[in-house]
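Participant: Dropping the sequence and predicted coords here.
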Amino acid sequence: MTAKLQAATTVPVGVVAAMGGVVRRDLQASFRQPQDLLNPLLFFMMVVTLFPLGVSPEESFLRQSGSGILWVAALLSTLLSLDHLFRHDFDNGTLEQLVLQPQPLYLLVLAKTLAHWLVTGLPLVLLAPVLAVMLHLEGNSIAILCLTLLIGTPVLSFIGSVGAALTLGLRSGGVLLSLLIIPLYIPVLIFGTGTVAAAAGGASVGAYLALMGAFLVLSVTLAPFASAAALRISLSNS
């Protein structure tokens, strides 16, 4: 009885340790290649800062469209970094070792996607308030914007991981990845900007946040399984 209890408690600990190891390894690899870490942030800042110069610097216009500008910039910045999610591991053979691990592949993919969000999505959330002030958004709108980005950017990473796994090993994978993923990003973009618009208009945002939370739960639950299956297909065809 004691041996069975120890075995039952050892397996989850091994899985958690493996997932933690994947997250640490990916974070260390990202900091060893600062260009992959800084490019999405620089792109995010350039899109937001150049938009008023190219369209209109009027305060009323920027206050009305600021949340949409920030959300579109965050979406494109996440899309820019997705090609590197599995690419480096695929090139150096680490991805094949992950597939052969005794731990479930979908949990290791979950850990890799979480690490991707920590180095791409989370910095965007932290940088958003500064850029929102530049776009003349008000305090309540800035808070709701950051909350929607905090919920929505992980959804972008998890949905994008499926496309990154499907296009792995293809020569024009970046273009195909954009064509596959952008239509799936549209609902998140609509509800993300709609939440901020509702808050600015004084309406209740509970329903919007509930739907975005549902997107997050569904993406965390389903996307790792789809990404793991797509990785097996890509590796078998390579």
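Facilitator: Great, that's in hand. Keep in mind that this is a model prediction, so the values were computed, not measured.

Participant: all contacts plus neighbour counts: C-alpha atoms, from now on.
Facilitator: Will do.

Participant: Just want the most central residue of this structure.
Facilitator: Most central in the chain under CA atoms, centre = their mean is S157, positioned 2.4 Å from the mean C-alpha point.

Participant: where's that residue, which helix or strand?
Facilitator: S157 is located in helix 139-166, with elements delineated by DSSP states H and E.

Participant: And the next helix or strand past that helix?
Facilitator: Going down the chain from helix 139-166, the next helix or strand is helix 173-200, by DSSP H and E.

Participant: ok, the residue nearest to the centre of the chain touching T113?
Facilitator: Yes - the pair S157 and T113 qualifies as a contact (CA atoms under 8 Å) at a distance of 6.4 Å.

Participant: V133 - nearest residue in space that isn't next to it in sequence?
Facilitator: Closest residue in space to V133, ignoring its immediate chain neighbours: I142 at 7.9 Å, by CA to CA, 6 or more residues apart in numbering.

Participant: I'd like the distance between the one you found and T148.
Facilitator: Per CA to CA, to the nearest Å, I142 is found 10 Å from T148.

Participant: go on, A74?
Facilitator: The span separating A74 from T148 equals 11 Å under the rule CA to CA.

Participant: Who has more neighbours out of these two?
Facilitator: For A74 and T148, the more surrounded residue by other CA atoms under 10 Å is A74, and the numbers stand at 29 against 25.

Participant: Surely the more buried one and L124 touch.
Facilitator: Yes - between A74 and L124 a contact is recorded at 6.8 Å, counting by CA under 8 Å.

Participant: who touches both of the two?
Facilitator: Each of F44 lies in contact with both A74 and L124 under the rule CA atoms under 8 Å, 6 or more residues apart in numbering.

Participant: which residue ranges form the helices in this protein?
Facilitator: Listed from the start of the chain, the chain has helices (DSSP state H) covering 2-32, 34-54, 59-81, 84-92, 94-99, 105-119, 121-134, 139-166, 173-200, 206-237.

Participant: circling back to that earlier point, Provide a list of residues in contact with the residue nearest to V133.
Facilitator: Each residue near I142 by CA under 8 Å, 6+ apart is listed here: 129, 132-133.

Participant: Determine the number of other residues adjacent to V196.
Facilitator: Neighbour count of V196, defined by other CA under 10 Å: 28.

Participant: Put this next to the first one:
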Amino acid sequence: MSYGTALSACRALFVRDFSLVWRQRGDALNPMLFAIMVVVLFPFALGPEPNALARIASGTILVALLLAGLLSLDALFRSDFEDGSLEQLVLSPHPLPLLLACKIAVHWLTTALPLLLAAPLLGELLYLPRSELPVLLAALALSTPLLSLIGAVCVALTVGMRRSGMLLALLVLPLYVPVLIFAAGACNAAGQGLPVLAPLLWLGAGLALALVLAPLACAAALRISLS
């Protein structure tokens, strides 16, 4: 019996997951709407003073996008686990880490990428200095896929549990903090006119390491959860 190539399996998985996201596109917009609501509410709490908002703009956007990403994280494997397709994925003859990397990529493209594209608008709402915007976008481009990869491993560990939302948050947040620190450090350095390359390189190194190790860890965690 022929199972096709790994490339065809990845292509079919991309088509399937994008189709599911399109059918539930209202749910897919929730993270972006949440991030916009958080950013819009900050001026009401702190006042409309541009200088005060500009000082916290980059940190506020980073935290808003981080929390928005948590909203959709639990759904990464949940629907596949409930309909049994996750077990079929694990039993597939194709490399499981590669298939999981495809699912993580779809999750990033449908949740984090729209937030990344909305970052300039959110920056305008908080009077983000124009000099900090390129650094913020670079930090988000490096940190958001890293957060998706880290979060996928934690989701794989808890996918077999009911009401795992609180446990997932407890697992994920301590791992997200270093990423947030480096991303915010790059933005703060840009605001003070200091070199920004070092924190961005640390984020890039973390992303390169996660691209290799996270799918492998995610596959091992799924096998443990489903055994």
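Facilitator: All right, it came through fine. Just so you know, these numbers come straight off a predicted model, no measurement behind them.

Participant: hmm, back to that, can you tell me which residue in structure 2 aligns to the residue nearest to V133 of structure 1?
Facilitator: In structure 2, the residue equivalent to I142 of structure 1 is L133, according to TM-score structural alignment.

Participant: gap between that match and E124 of structure 2?
Facilitator: With the distance defined as CA to CA, L133 of structure 2 ends up 10 Å from E124 of structure 2.

Participant: ditto for L66 of structure 2
Facilitator: Distance of L66 of structure 2 to E124 of structure 2, given as CA to CA: 19 Å.

Participant: now swap in S85 of structure 2 and tell me
Facilitator: Summarising the geometry, the distance separating S85 of structure 2 from E124 of structure 2, computed by CA to CA, is 43 Å.

Participant: can I assume T144 of structure 2 is in contact with T111?
Facilitator: No - here T144 of structure 2 does not reach T111: they are 9.6 Å apart, not a contact under CA under 8 Å.

Participant: The equivalent of F44 of structure 1 over in structure 2: neighbouring residues, count only.
Facilitator: Residue correspondence, TM-score structural alignment: F44 of structure 1 in this structure matches A35 in structure 2. Using other CA under 10 Å, A35 of structure 2 is surrounded by 24 other residues.

Participant: Please say which position in structure 1 C102 of structure 2 maps to.
Facilitator: With the correspondence set by TM-score structural alignment, C102 of structure 2 lines up against A111 in structure 1.

Participant: quick one: contacts for L100 of structure 2?
Facilitator: For L100 of structure 2, the contacting residues are 215, 218-219, by CA under 8 Å, 6+ apart.

Participant: Kindly recompute the last result at 10 Å.
Facilitator: When the contact criterion is CA atoms under 10 Å, 6 or more residues apart in numbering, the partners of L100 of structure 2 are 10, 13, 77, 89-90, 106, 149, 152, 214-216, 218-219, 222.

Participant: What of L7 of structure 2?
Facilitator: Under the criterion of CA under 10 Å, 6+ apart, the contact partners of L7 of structure 2 comprise 13, 94, 98-99.

Participant: Same check on L89 of structure 2?
Facilitator: Taking CA under 10 Å, 6+ apart as the definition of contact, the neighbours of L89 of structure 2 are 13, 80-81, 95-96, 99-100.

Participant: Using TSV, lay out those together with distance to V177 of structure 2.
Facilitator: Compiled in TSV, these are given as follows (distance: CA to CA, whole Å):
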residue	distance to V177 of structure 2
L13	31
D80	28
F81	28
P95	31
L96	28
L99	28
L100	24
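
Participant: which pair in these spans the largest distance?
Facilitator: Using CA to CA, the two most remote members of the contacts of L89 of structure 2 are F81 and P95, lying 18.5 Å apart.

Participant: Look up how far F90 of structure 1 lies from the aligned residue in structure 1 for P215 of structure 2.
Facilitator: Counting by TM-score structural alignment, P215 of structure 2 corresponds to P224 in structure 1. Separation of P224 of structure 1 from F90 of structure 1 (CA to CA) stands at 17 Å.

Participant: Please apply the same query to V109 of structure 1.
Facilitator: Taking CA to CA as the measure, V109 of structure 1 falls 13 Å from F90 of structure 1.

Participant: same deal with A132 of structure 1?
Facilitator: If you measure A132 of structure 1 against F90 of structure 1 using CA to CA, the figure is 37 Å.

Participant: Who has more neighbours out of those two?
Facilitator: In this comparison of A132 of structure 1 against F90, neighbours counted by other CA under 10 Å, the higher total goes to A132 at 24 against 19.

Participant: what's near enough to touch the more buried one?
Facilitator: If you count contacts by CA under 10 Å, 6+ apart, A132 of structure 1 has them with 48, 62-63, 66-67, 69-70, 138-139, 141-143, 145-146.

Participant: gap between the nearest residue to L29 of structure 2 once chain neighbours are set aside and L73 of structure 2?
Facilitator: With sequence-adjacent residues excluded and distances taken as CA to CA, 6+ apart, L29 of structure 2 is closest to T111, at 7.8 Å. To L73 of structure 2, T111 of structure 2 is 9 Å away according to CA to CA.

Participant: Overlap in contacts, the two.
Facilitator: S148.

Participant: quick revisit: please spell out the ChimeraX selection for the buried subset of the contacts of L89 of structure 2.
Facilitator: To isolate the buried subset of these in ChimeraX, counting by 16 or more other CA atoms under 10 Å, use the following:
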select :13,80,81,96,99,100
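
Participant: for the contacts of L89 of structure 2, which one is nearest G206 of structure 2?
Facilitator: For G206 of structure 2, the nearest member of the contacts of L89 of structure 2 is L100. The distance, counting by CA to CA, is 18.8 Å.

Participant: Any figure for the gap between the closest one and L211 of structure 2?
Facilitator: Note on L100 of structure 2: its distance to L211 of structure 2, by CA to CA, is 11 Å.

Participant: which residues do those two both contact?
Facilitator: The contact sets of L100 of structure 2 and L211 overlap at L149 (CA under 10 Å, 6+ apart).
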